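Asks: When you get a sec, could you give me coordinates for this:
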Amino acid sequence: MSRNDALRAARLRVGWRSADAAADALTAHGQQLLDDRHFAVSARTWRRWEGPRPGWPSEDTALVLHDALGRWPEDLGFITPPGWIRPEHHEETTVQTTQLLAVTAPALVAGPLSPQQVDPQLVDYFQSQLEGHYRADMLLGPHDLIGTLGPQYQLIDKLTRSATGETRRGLLRVGAAYAALVGWLYQDAGDLSAAAFWRGITQEIAFRARDPHLIGYAMVNSAQVRTDLGDGAGVVDLCEAALDDARVVPKIRVMAMQQQAHGASLLRDRAAVDRLIDNADRILPQVNDDLPWGNACRRTPGYLEVQRATCYGRLGLGAEASSLWEQVLAAVPATARRDRGVYMARHATAAAAARQPEQAVHIAREVVDIAVETRSARMRRELVTLERAMRPWHDAPVGRDLAEALAPITEGT
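Replies: Predicted coordinates for the structure are as follows:
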């Protein structure tokens, strides 16, 4: 090459008609950006940059070029020197490290800690808190609770290190339940990496507690993350492993069967979906344990039909899924805002699949209000799925109505 065409094209794109004009403009831009009146680029330097051997600018100049032209030097024809790392990558690494520490700090406390006396009644205390946290999750959504539960788990872990005997086993069991709930909150918030981390913590503690029910529960929790990742085979593997242990209580078997049905729907196997949910339905009346965790199958109205409708929607069975959602939503209390919003979004997608776009938009308007209120990433993902299902009507008035309805959650994203 006889000249640096990439830099020349970028210069002309922003209206700098000559090397002299570019040098003056970049100098002014850099002095304002860096708050440094000594920053300067000469016309001679700019001409060299547009020549066959442009060299490499200083880090400050690289920042100014990027801010003025929207590209880093390596994208402007400069030859990248060894070891160059864009400043934005340093910032990304800092942000990622901060986020990782925020996720892992409550679970990974360095020890040893000072021993203390642990009263066995603390196990009951933490168990009694769980039901309130589950209710708050349904009412508030994930973001407000993550900051509360992390420190509580940290305290449980601290006490576990000093406890002995049955008190220690009890704290391990309740600690696993707290870790599972934190994992769910991150999953609902859309952070699957953090969710997978906390699911791993749940499994570790379940094995330490040597509790077959809790181990099965932990595997089903991991299968939930695999469902969100679209890994049908992984979901089936984990659920079959949970069901292999004949000792687990009926509640775990119900949870594993319904989650395996989700895996089957990802694998496009409707027959397996129906068989698994029907089998879970036969076992559901046997759920009578007093374990404080994993009680959604008792607490959620129409729990198994919710799962069937979700699987049908994933399979593209619009009319059948829509009919099921109408039955389910009739029984869901208005106070369960977050769950209701997720179900309605799935209902809207089923309506679109059933060629009822007007109904889909009507439902979506209420879902958007709930999504804004609860900040549930899961609900937003469901609305993205709805948007895809409505593409056949993109240019029609009903498509424009949907875009207007979704604006509060799509603007700025």
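Asks: make it CA atoms for all contacts and neighbour counts henceforth
Replies: Will do.
Asks: which non-adjacent residue is nearest Arg378?
Replies: Spatial nearest neighbour of Arg378, chain neighbours left out: Asp188 (5.2 Å); criterion: C-alpha to C-alpha, 6 or more residues apart in numbering.
Asks: list the contacts for the one you found?
Replies: Taking C-alpha atoms under 8 Å, 6 or more residues apart in numbering as the contact definition, Asp188 lies against 141-142, 376-378.
Asks: of all these, which comes closest to Ala28?
Replies: Relative to Ala28, the closest of those is Ala377; by C-alpha to C-alpha it sits at 42.9 Å.
Asks: Where do the helices of the stretch 151-300 of the chain begin and end?
Replies: Per DSSP state H, counting those that start in this stretch, the stretch 151-300 of the chain carries helices over the ranges 165-188, 192-209, 212-228, 232-244, 250-266, 270-283, 296-299.
Asks: The fifth one versus helix 232-244: what angle between them?
Replies: Computed with axes from the mean of the first three to the mean of the last three C-alpha atoms, to 10 degrees, the direction of helix 250-266 lies at 160 degrees from that of helix 232-244.
Asks: Same check on the second one?
Replies: Angle of helix 192-209 versus helix 232-244, following the same axes, to 10 degrees, is 20 degrees.
Asks: Quick one: list the elements packing against helix 192-209.
Replies: Using 3 or more C-alpha pairs under 8 Å, 6 or more residues apart in numbering; DSSP states H and E, the elements in contact with helix 192-209 are helix 165-188, helix 212-228.
Asks: Identify all contacting residues around the one helix or strand Gly150 maps to.
Replies: Here Gly150, judged by DSSP states H and E, is contained in helix 143-162. Contact with helix 143-162 is made by 106-107, 109, 113, 115-118, 133, 136-137, 168, 171-172, 175, 178-179, 182, 185-186, 189, 375, as judged by C-alpha under 8 Å, 6+ apart.
Asks: To compare against the first, here's the next sequence to fold:
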Amino acid sequence: MSRPVGNVRLKAARVAAGFNSQQALADALTEVSPQLGIRGLAVGVRQVRRWESATPPWPQPEVRRVLTHLLGQSLEDLGFTAPWGVEGGQGRGVTQQPMPSTPVNTRRVPVPAQSTPAKQPVSVGRDFEVITRSHRRLYWSVAPATLHPAVLEHTELGRALLPEISNPGRRLLAAALAESYLLAGRIEFFDLQQPEQAASTFTRALQAAGEANEALLGSAVLAHTAFIPGWAGDREAAAERMVAARTYARRAAPSAEFLAWLDAVEAECLTRCGDPATALRLIGHAEETLAAGSKHTTPAWMDWFSPVRLAAFKGNTQLEAGHLPQARETLLHALDSLPPTAEKQRTVVLGDLAAVEAADGRPQEACDYACQALEQLASTWYATGMERVREVRRVLAPWQNEQCVRDLDDRLYDWGTTVSALQR
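Replies: You can find the predicted model right below:
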């Protein structure tokens, strides 16, 4: 497979920001410039096309200001090189970014292109991938706050090694680096509830996937970026991300499971945006896709989806649609079918079952499920699961003087749970 030609870092940042075409970015740059006090600036699609070429020209000062404002990254992050060079720019207001000293800063460091002769053996790519694979497995049992710094340090190592290795090891390293960034972003979004940090990390993941020319991995990253506006209720932005994700998937060989997951992601975004009816139709399509199967295999890095997880998606959507008997049946089946290692998903399903019972006017049953979710959260923290429990407690407000609800409050606000929630 040949390497992609052009400035993949700018293209990745553009797509991750929701601009699916070069024309869309050009229009946005022109429209936003007056907001920054810049009058008369007009950017055309030909200019954006030149920026995404293999030798992007250095933008003019006013354009640089608008471009970095709109995409939220520095020019160097976006694949541009100053005409005077990084090392020669000390007297011109350009300084070389220092190596981050803490994991917190690694998201700000661009994915570098290879600009120096290879210094590392090709085997480095495989060695780096082994650690990435280990982190993937550790995610399901290690506390997010513990694993997250280690994953970010690993991405920093990969970023430093990438310019020092030639193909085919470079492509292997870039793909593993993209997966590591994706894992870091998943932890930030789902476990730590840090959507802004996750958005930046997902952009790094997409840039690394572009370096590896891995369209399917790029599709997975883009689908994850759709969660951010989707959970915030921005249906249009989420839909744009999903169009991009499906476009990237068509360039690869997606398995039936991967295509069903794309449907599930879009369905969850639609549910969060108040359209569970359309979401249920998408989930039905996902079920048909899984039943039909595919000759293509699911990549090893896609370990977050399965038919039982699709059922959990479906149960939540049925709950939001007000189909309580169907939601109860779907979620109970999903709970029975979850493997023992799916502790995080178990908290979500238990929380949704509690929500079903609360919506059905059964506070005792709702509290029982919520307490089970809290017991699971005590051993395996998952911010998304905790949010489900908190939402149930809000719904239970009419029964707050009932003993079962008071018992739930005692459990929800005990010392360990309260301190853990504040720490996270």
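Asks: picking that back up, buried ones in the helix holding Gly150 of structure 1?
Replies: 143, 145-146, 149-150, 152-154, 156-162 (16 or more other C-alpha atoms under 10 Å).
Asks: mean deviation of it from structure 2?
Replies: By mean C-alpha distance after the TM-score superposition for structure 1, the fitted helix 143-162 of structure 1 averages 1.3 Å away from its aligned residues in structure 2.
Asks: Give the aligned range of that helix in structure 2.
Replies: The counterpart of helix 143-162 of structure 1 in structure 2, counting by TM-score structural alignment, spans residues 145-164.
Asks: The matching stretch: how far from the chain's middle?
Replies: Remark: stretch 145-164 of structure 2 is offset 17 Å from the chain centroid, using C-alpha atoms, centre = their mean, to the nearest Å.
Asks: now do stretch 108-128 of structure 1
Replies: 30 Å.
Asks: still on that earlier bit, of the contacts of helix 143-162 of structure 1, which qualify as buried by neighbour count?
Replies: Among those, those buried by neighbour count (16+ other C-alpha under 10 Å) are 106-107, 118, 133, 137, 168, 171-172, 175, 178-179, 182, 185-186, 189, 375.
Asks: Just give the nearest non-adjacent residue to Ile187 of structure 2, would you?
Replies: Nearest to Ile187 of structure 2 is Pro144, by C-alpha to C-alpha, 6+ apart, at 6.4 Å.
Asks: so how far is Ala383 of structure 2 from that neighbour?
Replies: Using C-alpha to C-alpha, to the nearest Å, Pro144 of structure 2 is found at 10 Å from Ala383 of structure 2.
Asks: what's the overlap in contacts for those two?
Replies: Common neighbours of Pro144 of structure 2 and Ala383 (C-alpha under 8 Å, 6+ apart) are 191-192.
Asks: any idea how far Leu350 of structure 2 is from the alignment partner in structure 2 of His362 of structure 1?
Replies: Matched by TM-score structural alignment, His362 of structure 1 corresponds to Asp368 in structure 2. Distance of Asp368 of structure 2 to Leu350 of structure 2, computed by C-alpha to C-alpha: 9 Å.
Asks: In terms of neighbours, single out the busier of the two.
Replies: Leu350 (26 against 18; other C-alpha atoms under 10 Å).
Asks: What helix or strand is the alignment partner in structure 1 of the more buried one located in?
Replies: Mapped onto structure 1 by TM-score structural alignment, Leu350 of structure 2 lines up with Met344. Taking DSSP H and E as the criterion, the element that holds Met344 of structure 1 is helix 337-353.
Asks: Could you do Phe126 of structure 1 as well?
Replies: Assessed by DSSP H and E, Phe126 of structure 1 sits inside helix 121-140.
Asks: who's in contact with stretch 277-292 of structure 2?
Replies: The contact list for stretch 277-292 of structure 2, computed with C-alpha under 8 Å, 6+ apart, reads 256-257, 259-261, 263-264, 266-268, 270-271, 307, 310, 314, 317-318, 321.
Asks: switch to 6 Å and redo it
Replies: 256, 260, 263-264, 267, 270 (C-alpha atoms under 6 Å, 6 or more residues apart in numbering).
Asks: Closest to Leu71 of structure 2 out of those residues?
Replies: Leu270 (25.3 Å).
Asks: if you skip the residues just before and after it, what's nearest to the closest one?
Replies: If the residues on either side of it in the chain are set aside, Leu270 of structure 2 comes closest to Ala279, at 5.7 Å by C-alpha to C-alpha, 6+ apart.
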